[in-house]
Structure formats: structure tokens, C-alpha cells
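Novice: could you work out the structure for the sequence below:
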Amino acid sequence: MSARTDYRHWALSAPALVLFTTFLLAPLIMTLVLSFRHFDFYGGIDDSVSLASYAEVLGDWYFYEIFGRTFAIALATTVLCVLIGAPASYFLNRMRPGFRSVMILIILGPLLISVVVRTLGWAIILGNRGVINTFLMDLGVIEAPIKMMYTSGGIVLALVHVMVPYMVLAVWAALQRQDPATEAAAESLGASPLTIFRRIVLPQAMPGVLSGSLIVFSLSASAFATPAILGGRRVKVVATSVYDEFMNTLNWPLGAAIAILLMVSIVVVMVAWNRLVEARFGRSYA
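Specialist: As a prediction, the model looks like this:
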């Protein structure tokens, strides 16, 4: 490759690099720098470098509880999305083009609605006088409302509603690369439907399950609007804690430190999960 061609490649990619640097890297760098500033409740933020914010987060079990709750919610959301999205993708891949287009539109429906509007809809459904409790009480199934608002379960349910499309699209994209002749050949050789699914369909769907799991987990762990509305002050997660530090206590360095630790934790979990699944996948289907 000549130097002139290489220069053209850099010139063509320059707008994207500038956009990426401006809107992604610059805020992250500014947040990282802010997390090392010293904060005083009477004097505010000064220019001195301090690790007090990180020491406060890492030395207080209150923040460990918040991080644990956040990752537990993200993990539960991911597992439910896999259980729902993987079979849905399998049937979606076998549909006729006309029905498939309608089904894709239905699956993508939650992504076309504002997250606030969608979460407020779930608040109406899950409230003490919401649709579910009112219906069950009218039928005489329950005498008192079931507590679903301001619980981790309610947050997981609402997150699954919006995260399933990411899982379905990821697994479906992986199944699209599958050669239909392989299933027909296995069937002609006497393989049962369960064997075909286990030996042919599942290995080819696993990369989609992996990528979809990473997307769902990272988005669920960093979600803000849904936990803030459905969890309120009772079920705090990391994102709402960052908001409280920035907007309520005005301790911006502490909020920035929590945000950086969340980002690092998500990256570590994603890398570890990626290596673990790829290693097991390679040994099982080599």
C-alpha cells in the first residue's frame, strides 16, 4: 500500500474519528479527570489531585451493595432475554418473509417508544392500583395488592421488555449465516429434531447469544430511567447513585468516581464473559 493511499484512508476516516473523539472519548476523559479532584462540602471542588472519592466508594459496603444489586438486575435481565430471545429468533428465522417482516416490526416496537413513556406505562401496570393488581383483586384471587413497584423484580421486568429486541436481532443475525442444507442433511441421515438443534442450530446461534448477552448486560447495568422510575428511592442502582451525587449532594468527583468504576466493572465482566464462553464454545464444538 502506497503512502498516498494510506493518507487517503486516514483522510476518509478523519470525520468519524473527530466525531468519536468529541462525543465519546472527551466526556470520558473529563469524567476521569474529575474523579481525581478533591471535594469539600464548604469549599467545593478544587484543582488538587485526590483519591478520596475512590477510597470512599471502595471502602464503604453501601456502594458494594449498590453495585451488587445493579449487576444482579443486569444478570437476571440477560438470562431472561436469552430464554425469550433465542427461541423467538429460531422461529423468526423459519418464518415466511411476509410474516417475518411483521414480526420484526412487533419485536422492534419497544425501541420505537420513549424510554420514559414506556417506563411510565409499566408503572401503571405494576402499581398497587395498577392493571395487574386491579384485575386480580376483581377476580378475587388476591385480597391485597401485590408489591411490584419499587422492587428489583419490577425493574427486571421492564428492562426485559426493551432488551429482548437486542437479543433477538443478535441471535437472528447469527442464524442468518446458517446453511439450511445442513439441517436437511442431518434430517436425511436420521438425526432427531433435538439432535439437529443441539449439534447444528445451537453452535451456530451461540455467537449471537454471546453478542446479545454482552449488549443486554451492559445496557441493563447502566440503565437509568427505568430503575429511577420503577425503583424510586428504595431500589438504588449505580446509575441513580451517580445522579444523586451530581444533582443532590453536588459531590461531582464522587459521582464521577462511581461512574468510572461502573464502566470499568462492566468492561471487566464483558471481557471475562467473552473469554469464558468462547473457550467453552471452542472445546464443545471443535
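
Novice: rest of the way, CA atoms for contacts and neighbours
Specialist: Will do.

Novice: all helices for this protein, in order.
Specialist: Secondary structure of the chain by DSSP state H: the helices cover 3-20, 26-35, 52-58, 61-94, 97-107, 115-126, 131-139, 152-176, 180-188, 193-196, 202-221, 225-231, 238-247, 252-285.

Novice: okay, which residue is most central for this protein?
Specialist: L219 (2.6 Å; Cα atoms, centre = their mean).

Novice: residues contacting stretch 231-242, please?
Specialist: 66-67, 69-70, 149-152, 154-155, 221-224, 227-228, 255-256, 258-259, 262 (Cα atoms under 8 Å, 6 or more residues apart in numbering).

Novice: select the longest strand from the protein.
Specialist: strand 44-49 (DSSP state E).

Novice: that one: which residues count as buried?
Specialist: For strand 44-49, a neighbour-count test (16 or more other Cα atoms under 10 Å) marks I45 as buried.

Novice: which residues sit against it?
Specialist: F36, R37, H38, F39, P253.

Novice: same check, this time on stretch 278-286
Specialist: P203, M206.

Novice: would you mind listing the buried residues in it?
Specialist: Judged by neighbour count using 16+ other Cα under 10 Å, stretch 278-286 contains no buried positions.

Novice: now the other sequence, so there's something to compare against:
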Amino acid sequence: MSPDVSARATPYWMTGPALAIFLALVIIPLGMTVLLAFYDWGQYKGIVAEFTLKNFREIFSDSYFLEVFLRTLRIAVLVTLFAVLIGVPEAYILNRMSPAWRGICLLAILGPLLVSVVARTLGWALLLGSTGLVNRGLMALGLIGQPLEFMFTETGVVIALVHVLIPFMILAVWASLQRLDPQIENAALSLGASRLTIWRRVILPQIVPGILSGSIIVFALAASAFASPAIIGGRRLKVAATLAYDEFLNTLNWPLGAAVAVLLLAALVILTVGANRLVERRYSQVFE
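Specialist: The predicted structure is shown next:
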């Protein structure tokens, strides 16, 4: 083999193992799931390897599945909205801190990511229960007369998911803030601009790409979350991920569960790609 050919082949040899692992662990299982979604199933005959659209027809014709997907979308949108409302100011404060305090706050922000998602969610279940710390504290302060319903409700699921996913929003916005020259704010102050005007006219347009990037991550993770909806929502509050789980392991209707998973994946890919195009367009407008 000539040196030129060997040099051209080197990148392929170096990326080959990673591509093989990605193919074996991601692409092939996804392809098998998509294929399984078009198989037939019966209670007595099991899975039949014949092409059919019965599973997708059942999903689109049954209002129960529509309700589950709409609930999944609603929870993901609410989690993303609260992550923006809480995470953006927190990222701005983090960016203005001294390095010593910033390190401590970063540890507190990243702390939820260092703990198992099941342990975190069980902790929220103890806090949000009818006899949990939240309800007992509110009743002790005289703010409520009877416990609020957090468990097995969308409110409880949203609270747990916001706690789990808000670090992704904070880090995305903080990365955008680090590109912002602090002297721009000082220049605006010297010209008589108020703090609100500086935030609205100077800072916010610069960090919009970070907000959009963080929103994509939070929305995708919230829509596909399983542990938090399963523990906090329980069996009465189904989302797409728990619905697919039940079809696979409870009713043993693997093709229908695969169809639910494929539709969830397709919806997330379409929304993520569309939002990513918006982020790229916004980056080009900001930094051109």
C-alpha cells in the first residue's frame, strides 16, 4: 500500500471501532425496533413476522393513545418552560460570581446529575407525599388546610423533572454568557441604560442560542423520561415511555410497544431537527 493511500485510510481505521460500536449498540437495535413495530401480535399466537399497519392504526384510532402522547407533550413543554424561567437567571448569577463561589454553586447545580435518577425521584416522592415534608411544612405555616395532591399528578412529575433537567439549561446558557464581553454591560450603563434595558437589549439577544440549545436538550429528555413519570406519576398517569414499557412487559404486545416507541422517537427527531435549524440560524445572525 502506497504512503498516500495509507494516509487517506488512517482516519477510517481510527474511527472504525467507534462506528462499529455505534452501529451495534444504536443503529441495529433501532432498526430491529422499527421492524418489530410492523409485526402482528395475538394473545394466543404471539408475535407474527408479517408486515402490517395494525399497530399504527390502533394508536391513531384510539383516543387513549392520543391522550397519552398529548400528556407527554404537555409535560415536556412545561418542564422546558420552567427550566428556562429558573435556569436563565441562575446562569446569569452564576456567571457574575467570583471563581470561588462559582465552583461551590456549580457543585450544587451538578449535584443532581451525580445521583441515580431513581434515588432522586424516590426522594421527591418522600417530599411530595400527602405526609411528606412539603405538605407538612405548608400545613404548619397555615398556608393550606389539607395536603395538596402532588403524587400521581402532572404537577409532581413536572417538579421532579425540572429538578433533574435544569442543570442542562443552566450549563447551556452559561456557555453562551461566557462569550459575552462584560465591558458591553459597563458601556451600556455609562450611556444611561437601566439594568432591565441592558438585560433585554444587550444580554438576552446574545444568549438566545444558549436558551434554544438548552431547551432542545431539556425537551427531548423530558419527553422520553421514564423513571420520574413511573415513580411520581404511577400507573394512573401514563406517558409515552411508560406506555411502551407496559406494552412490552405487562401485556407482552411487543409490536404495539415498539410502534409507540417509534412514534415517540420520530416526533422527537422531527422537533429536535427543526429546533436545531432554528438554533443554527440564530447563531449565524448573532455571530455573523
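
Novice: picking that back up, reformat the helices of the first structure as TSV; add distance to I45 of the first structure.
Specialist: As requested, the helices of the first structure are exported to TSV (distance: least, Cα to Cα, whole Å):
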stretch	distance to I45 of the first structure
helix 3-20	28
helix 26-35	9
helix 52-58	12
helix 61-94	22
helix 97-107	46
helix 115-126	32
helix 131-139	47
helix 152-176	34
helix 180-188	62
helix 193-196	62
helix 202-221	28
helix 225-231	27
helix 238-247	12
helix 252-285	8
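
Novice: what's the matching residue for W122 of the first structure over in the second structure?
Specialist: When the second structure is aligned by TM-score structural alignment, W122 of the first structure is paired with W124.

Novice: kindly report the same for F246 of the first structure.
Specialist: Aligned partner of F246 of the first structure by TM-score structural alignment: F248.

Novice: just checking, that match touches G257?
Specialist: Yes - with contact defined as Cα atoms under 8 Å, F248 of the second structure and G257 form a contacting pair (5.5 Å).

Novice: between the two, which contacts overlap?
Specialist: Going by Cα under 8 Å, 6+ apart, no residue sits against F248 of the second structure while also sitting against G257.

Novice: more neighbours, these two?
Specialist: G257 (25 against 16; other Cα atoms under 10 Å).

Novice: quick one: what's aligned to the more buried one in the first structure?
Specialist: Aligned partner of G257 of the second structure by TM-score structural alignment: G255.

Novice: quick one: contacts for that match?
Specialist: S35, S241, V242, Y243, D244, E245, F246.

Novice: on that earlier part again, ok, which pair from the contacts of strand 44-49 of the first structure is furthest apart?
Specialist: F36 and F39 (9.4 Å; Cα to Cα).

Novice: what sits in contact with each of these two?
Specialist: P253.

Novice: more neighbours, the two?
Specialist: F39 (23 against 20).

Novice: so what's whichever residue in the second structure pairs up with P110 of the first structure up against?
Specialist: Alignment note: P110 of the first structure maps to P112 in the second structure; criterion TM-score structural alignment. Counting by Cα under 8 Å, 6+ apart, P112 of the second structure makes contact with R120, H163, V164.

Novice: that older thread, among the helices of the first structure, which is nearest G43 of the first structure?
Specialist: Of all these, helix 252-285 comes closest under Cα to Cα, at 12.9 Å.

Novice: nearest residue to the corresponding residue of the second structure for A223 of the first structure in space, ignoring adjacent ones along the chain?
Specialist: Matched to the second structure by TM-score structural alignment, A223 of the first structure sits across from A225. With sequence-adjacent residues excluded and distances taken as Cα to Cα, 6 or more residues apart in numbering, A225 of the second structure is closest to A241, at 6.6 Å.

Novice: now E149 of the second structure
Specialist: S130 (6.9 Å).

Novice: okay, that neighbour and A119 of the second structure: tell me how far apart.
Specialist: Look at S130 of the second structure and A119 of the second structure: by Cα to Cα, to the nearest Å, they are 19 Å apart.

Novice: higher neighbour count, those two?
Specialist: S130 (17 against 12).

Novice: for the more buried one, which residues are in contact?
Specialist: Taking Cα under 8 Å, 6+ apart, one finds P147, L148, E149, F150, M151 in contact with S130 of the second structure.

Novice: try it again with 10 Å
Specialist: Contact partners of S130 of the second structure, counting by Cα atoms under 10 Å, 6 or more residues apart in numbering, are R136, Q146, P147, L148, E149, F150, M151.

Novice: would you turn those residues into TSV with distance to G214 of the second structure and neighbour count?
Specialist: Written out in TSV, the entries for the contacts of S130 of the second structure read as follows (distance: Cα to Cα, whole Å; neighbours: other Cα atoms under 10 Å):
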residue	distance to G214 of the second structure	neighbour count
R136	34	19
Q146	37	12
P147	34	16
L148	31	16
E149	30	14
F150	26	23
M151	27	21
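
Novice: closest one of these to T10 of the second structure?
Specialist: Among the contacts of S130 of the second structure, and counting by Cα to Cα, the member closest to T10 of the second structure is M151, at 55.4 Å.

Novice: counterpart of the closest one in the first structure?
Specialist: Using TM-score structural alignment, M151 of the second structure pairs with M149 in the first structure.

Novice: that older thread, can you report how many residues neighbour the match of A223 of the first structure?
Specialist: 18.

Novice: from V162 of the second structure, how far out is it?
Specialist: From A225 of the second structure across to V162 of the second structure, the span is 11 Å (Cα to Cα).

Novice: what touches both of those two?
Specialist: With Cα under 10 Å, 6+ apart, A225 of the second structure and V162 have common neighbours A76.

Novice: and D244 of the first structure, what is it in contact with?
Specialist: Here D244 of the first structure is in contact with K236, V238, L250, N251, W252, G255 (Cα under 10 Å, 6+ apart).

Novice: mind redoing it with 8 Å?
Specialist: D244 of the first structure touches L250, G255, counting by Cα under 8 Å, 6+ apart.

Novice: over to L159 of the first structure?
Specialist: Contacts of L159 of the first structure (Cα under 8 Å, 6+ apart): T77, S220, T226.

Novice: and those, which is closest to D138 of the first structure?
Specialist: T226 (28.3 Å).
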